[in-house]
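Q: Fold the following, please.
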Amino acid sequence: MAEPIPFSAALRERSSGAHSGSEHSGFMADLLQGRGTRDDYIALVAQHCDKLTRLPALEADLEFLIGPDWREQVEALPTTARYVERIERVGATWPGGFVAHHYTRYLGDLSGGLFIGKLMQRQFGFDTNGIGFYLFGDIADPRAFKEVYREQLDAAPWDAAEQERVIDEVLLAYRFNTELFEDLGRAKQSSAA
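A: The predicted structure is shown next:
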């Protein structure tokens, strides 16, 4: 009899295409391939949810990139507002929903964020200022952190139906990410016109 696939492996497998798709949307692909501008990067950083526990790093990045009055200069795009509303709604009422968005933000940001941070560092000449959100100084070994995180996912007392529901929520989170990159691309085009 074959061993059942651990929940974390099923989640990773089922969401990998959505994660990859969001990173390869026009706006993000341009940014990652060196065709984006510093302003494009600033627009992306300004759309991160302010409820993340890495808020001090995000605020420091925005102050460095925009200035001390950054709060008056940034505005959430429609997708960001919908995304935040979704996180607040499911996070407050459904543990699996909270975990789905936590997984997307933290494991996604840890996996891709280290890469994005290094790219932005090279592309725009940043040292650590401006990319603090993508630095994980309190995580000595990202690979070990992710392994423990996945072990904890596997230990969650969810039946198959609840696991499927969590996977669907992760896919929805990635869809929000893709839509955000599309919003950023449209905003860039309209400001260039």
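Q: switch to C-alpha atoms for all contacts and neighbour counts from now on
A: Will do.
Q: element containing the residue nearest to residue 126 when sequence neighbours are not counted, please.
A: Using C-alpha to C-alpha, 6 or more residues apart in numbering and skipping the chain neighbours, the partner closest in space to residue 126 is residue 120 (7.2 Å). Element membership for residue 120, per DSSP states H and E: helix 108-124.
Q: so how far is residue 81 from residue 156?
A: Computed with C-alpha to C-alpha, to the nearest Å, the distance linking residue 156 and residue 81 is 29 Å.
Q: what's the answer for residue 74, then?
A: Computed with C-alpha to C-alpha, the distance linking residue 74 and residue 81 is 13 Å.
Q: now residue 11
A: 26 Å.
Q: neighbour-wise, which of those two wins?
A: Remark: of residue 11 and residue 81, residue 11 carries more neighbours, 22 against 13, as counted by other C-alpha atoms under 10 Å.
Q: residues touching that one, list them.
A: By C-alpha atoms under 8 Å, 6 or more residues apart in numbering, the residues touching residue 11 are residue 167.
Q: Which helix or strand contains it?
A: Short version, using DSSP H and E: residue 11 is in helix 7-23.
Q: Buried residues in that helix, which are they?
A: 7, 8, 11, 15, 18, 19, 22, 23 (16 or more other C-alpha atoms under 10 Å).
Q: so can I have CSV of the residues you listed showing distance to residue 168?
A: Shown next, in CSV, are these (distance: C-alpha to C-alpha, whole Å):
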residue, distance to residue 168
7, 13
8, 14
11, 9
15, 9
18, 11
19, 13
22, 16
23, 19
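Q: Would you do the same for the sequence below? I want to compare the two.
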Amino acid sequence: MTSISDPPATVPPATVSARLRAATAVAHEQAESSPFIDDLMSGRLDVDAYAGLAQQLLFVYRALEDVGDRLAGDAVADAVRDEKLRRVPRLTADLAALGVDVDALTPSPAVAAYVSAIEATVADPARYVAHHYTRYLGDLSGGQVVAHRMRQHYGVDDAALTFYAFDIDKLKRYKDSYRDSLDALPLDADGVDRLVDEAIGAFGHNQALFADLAADRG
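A: The predicted structure follows:
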């Protein structure tokens, strides 16, 4: 029997999207508060710092979109895949606008590990969705703030910020629909567990990416 002094039972979130949000809350906050991101968003760095971030993200999105293409036709992956989200062409154009030779780029150690983790999800679409959720939903949300701060603090031209521009009419409506798609994923309990665990790990990869960028700047 439960006594009056017993703590209330913890009820797990009812939906996949709610569970993802709850499970990644701490990792998300840690990634956003990393020293590199805090300095970049506060105006304490420079355009080169933003360019360095964009360069490393190119490898991440190449992997995301390559694996997504390979998973085309899979019911789980297709639930979130959308051509409107494709970022590699825009990121490549942004880097060209910043004067970066994309053919000369190499991934940092953290990004190489991040790419390997994404590539491994071709064998498990549930885990692929975790990386898709972590990056693209972030771009549709906090990414819009990043673009504003890059203009505000460093005068980055819109021609170098097309990565954050989406051909989507109502971003909130789209994000709500995306979460509905997560909630309707054809996954069993084990599949959802793998998705959530991979999402937590994805935020860890982003933290490592930011740490590499900070180390490169001394």
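Q: quick one on the thing from earlier: the residue nearest to residue 126 of the first structure corresponds to which position in the second structure?
A: In the second structure, residue 120 of the first structure lines up with residue 150, judged by TM-score structural alignment.
Q: Roughly how far does its match sit from residue 144 of the second structure?
A: 10 Å.
Q: what do you get for residue 95 of the second structure?
A: Taking C-alpha to C-alpha, one finds residue 95 of the second structure at 18 Å from residue 144 of the second structure.
Q: swap in residue 104 of the second structure?
A: 28 Å.
Q: So those two - more neighbours on which side?
A: Applying other C-alpha under 10 Å to residue 104 of the second structure and residue 144 shows that residue 144 carries more neighbours, namely 16 against 6.
Q: Setting aside sequence neighbours, what's the nearest residue to that one?
A: In space, residue 144 of the second structure is closest to residue 164, 6.2 Å off (C-alpha to C-alpha, 6+ apart).
Q: from what I can see the one you found touches residue 139, true?
A: Yes. Counting by C-alpha atoms under 8 Å, residue 164 of the second structure does reach residue 139; the two are 6.5 Å apart.
Q: thinking again about what came up before, show me what the residue nearest to residue 144 of the second structure lines up with in the first structure.
A: So, by TM-score structural alignment, residue 164 of the second structure is matched to residue 134.
Q: residues contacting that match?
A: Neighbours of residue 134 of the first structure in contact, by C-alpha under 8 Å, 6+ apart: 109, 110, 113, 114, 116, 117.
Q: Please say which position in the second structure the second one maps to.
A: Taking TM-score structural alignment as the alignment basis, one finds that residue 110 of the first structure is matched in the second structure by residue 140.
Q: and the nearest residue to its match once chain neighbours are set aside, how many neighbours does it have?
A: Excluding the flanking residues, the one nearest residue 140 of the second structure by C-alpha to C-alpha, 6+ apart is residue 171, at 6.8 Å. For residue 171 of the second structure, the neighbour count with other C-alpha under 10 Å is 13.
Q: And residue 147 of the first structure, by the same measure?
A: 12.
Q: Which position in the second structure pairs with it?
A: Aligned partner of residue 147 of the first structure by TM-score structural alignment: residue 176.
Q: Next, work out how far apart that match and residue 134 of the second structure are.
A: 15 Å.
Q: likewise residue 165 of the second structure?
A: 18 Å.
Q: Compare neighbour counts for those two and give me the winner.
A: Using other C-alpha under 10 Å as the criterion, residue 165 of the second structure and residue 134 rank with residue 134 on top: 20 against 16.
Q: What segments of the first structure are helices?
A: Remark: helices assigned in the first structure by DSSP state H are 7-23, 26-32, 38-45, 55-65, 70-73, 78-93, 95-102, 108-124, 142-154, 160-192.
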